[in-house]
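**Student:** what shape does this take:
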Amino acid sequence: MEQFQLVLQSALDALPTLLRATPTTLGFALAAMLLGLPLGFLVALSRLSRFAALRGISSVFVSFIRGTPLLVQIFVIYYGLPSLGLTLNPVAGGVIALTLNAAAYLSETIRAAILSIPKGQREAATSLGLSGSQTMRLIVLPQAARVALPSLSNTLIGLVKDTSLVSVITVVELLRSAQLVIARTFEPFGPYLAAALIYWVISSLLELVQRALERRFARGATA
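**Tutor:** Okay, here's the model as predicted:
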């Protein structure tokens, strides 16, 4: 019982420090999502392009990012690029790595959502005189957004957890903040437990937002 109280007290003592680092974690996740979404959309369109070169380049990008660990990608960008003459600060390196990783996964979500729209709807739009861009903007994308929403939300939740990896390049986000507390107190259980609970609360809140948006989109689809 005494040991449990010590762990609980160490978690409570670490909580203010961890909460101060939480906006950094959220900032990285949101930045990667906001930057990765348009990039992922472009990659998805490239994979659907009739030009073989675009399909090939985008396919290799997606395959490489999805086939290698995010931690390795962070190391390549932050520690590897300086050997080529490009030095990035930890924040820029972390955001770029998370953005590229998110873009690859988002592109597959977007591509699958676009392909899920029946081809007949595109043909009907063409017969009505709509251009390809108008068909995409007015017919395909609104429906694809509803299809992709759960996966997009899951990607954001995953990004919140993936931000812990930028701690290896000295970014003081949630996990790194816990490690710094542990270095002072030599008590690992409490700070790590507090950090895990914060990640859990953030993910749970995002899931609630996701469900609310899904219900709203569902009502819009049946209206």
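**Student:** make it CA atoms for all contacts and neighbour counts henceforth
**Tutor:** Will do.
**Student:** give me every residue that touches the residue nearest the centre of the chain.
**Tutor:** Residue closest to the mean C-alpha point of the chain, counted by Cα atoms, centre = their mean, is residue 159 at 3.6 Å. Contact analysis of residue 159 by Cα atoms under 8 Å, 6 or more residues apart in numbering lists 29, 32-33, 98, 102.
**Student:** just how off-centre is the helix or strand where residue 124 lies within its chain?
**Tutor:** According to DSSP states H and E, residue 124 maps onto helix 119-127. Remark: helix 119-127 is offset 33 Å from the chain centroid, using Cα atoms, centre = their mean, to the nearest Å.
**Student:** so which bits of that helix are buried?
**Tutor:** Neighbour-count burial for helix 119-127, counted by 16 or more other Cα atoms under 10 Å, picks out 122, 125.
**Student:** next: stretch 131-148.
**Tutor:** 135-136, 139-141, 143-148.
**Student:** re earlier: where's the residue nearest to the centre of the chain relative to residue 105, distance?
**Tutor:** Residue 159 sits at a distance of 11 Å from residue 105 (criterion: Cα to Cα, to the nearest Å).
**Student:** report all helices and strands that the helix holding residue 124 contacts.
**Tutor:** Packing partners of helix 119-127 (3 or more Cα pairs under 8 Å, 6 or more residues apart in numbering; DSSP states H and E): helix 132-135.
**Student:** how about this one, so we can line them up?
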Amino acid sequence: MQFSILTDYFGTYMEGFRGTILSSLIALAGSFLLGVLIAVFRITPVRALRWFGTGYVEFIRNIPLLLVVYIFYYGPSAFGMSLDGFTAGTIGLSVYTSAFIAEALRAGIAAVPKGQTEAARSSGLNYVQTMIHVILPQAIKLVIPPLGNQFINLIKNSSVLTIVAGLDLMYFADIVNSDTFRTFDTYVFVALFYLVLTLPLSYGMRVWERRLQR
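**Tutor:** Reported below is the predicted structural model:
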């Protein structure tokens, strides 16, 4: 192991590290909000929305992440627009992860006793208010472990941005590797940077789960 690679190219690694953090944070927020919306669509009494939610989840979950990113990277050119690699990759990452979050939340919503919905509606809350104030808070608490796994997977999956020059950690690691020709050493240090992100998140989700259980 040549630790001089890490010290000599620390600035390059950090530039990619910042890109990965920014992409992951945006995708975390975007995928969670979109996932909540799609999960509600999947159990709504409105048939058209329910069909849309089901179709969205089944389509996105059964195609590769790379293809989703390509859709947002190359697709807009058909309409005379273009997205840079970072934007297209982050949107693709958000959309892909949202399908898995939606499915986890749907299972959580189904696990909430139906009496909760009936009690909320009888007290005067409409469907949206019932979801926001009664059902979703309970459902999210039930599915914290799978949600945490999806968030960790999102951070690791952010490496797909390198395929579209998304200025992430892997993209800059490729630059370091092309300069040093020390492939193993270069990517071992990349693994350490990813661990800096995923291990605290994993620990934080476990702490949050224990607090909610109490």
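**Student:** tell me how the two chains score on TM-score.
**Tutor:** Here the TM-score for the pair of chains, by TM-score structural alignment, normalised by the length of the second structure, is 0.91; 214 aligned residues with a Cα RMSD of 1.8 Å.
**Student:** coming back round to it: residue 84 of the first structure: which of the buried residues of stretch 131-148 of the first structure is nearest?
**Tutor:** residue 148 (37.6 Å; Cα to Cα).
**Student:** quick one: map the closest one onto the second structure.
**Tutor:** Using TM-score structural alignment as the criterion, residue 148 of the first structure maps onto residue 143 of the second structure.
**Student:** what about the helices in the first structure?
**Tutor:** Ranges of helices within the first structure are 2-47, 52-67, 70-75, 90-116, 119-127, 132-135, 141-162, 174-185, 189-222, based on DSSP state H.
**Student:** return the most buried member of these.
**Tutor:** helix 90-116 (a mean of 22; mean count of other Cα atoms under 10 Å).
**Student:** which residues touch the equivalent of residue 10 of the first structure over in the second structure?
**Tutor:** By TM-score structural alignment, residue 10 of the first structure lines up with residue 5 in the second structure. Each residue near residue 5 of the second structure by Cα under 8 Å, 6+ apart is listed here: 180, 185-186.
**Student:** among these, which recur in the first structure?
**Tutor:** For the contacts of residue 5 of the second structure, the aligned pairs still in contact in the first structure (both residues aligned by TM-score structural alignment, their matches' Cα atoms under 8 Å) are 185-186.
**Student:** now, which of the contacts of residue 5 of the second structure sits nearest residue 75 of the second structure?
**Tutor:** Looking across the contacts of residue 5 of the second structure and measuring by Cα to Cα, the closest to residue 75 of the second structure is residue 186, at 33.1 Å.
**Student:** read off where stretch 165-184 of the first structure ends up in the second structure.
**Tutor:** With TM-score structural alignment as the criterion, stretch 165-184 of the first structure aligns to 160-179.
**Student:** quick one: contacts of the matching stretch?
**Tutor:** Counting by Cα under 8 Å, 6+ apart, 9, 12-20, 65-66, 73, 84-87, 89-90, 158-159, 183, 186-187, 190 sit against stretch 160-179 of the second structure.
**Student:** quick one: residues contacting the nearest residue to residue 152 of the first structure once chain neighbours are set aside.
**Tutor:** Nearest non-adjacent residue to residue 152 of the first structure, counting by Cα to Cα, 6 or more residues apart in numbering: residue 106, 6.8 Å away. Residue 106 of the first structure makes contact with 36-37, 40-41, 152, 155, according to Cα under 8 Å, 6+ apart.
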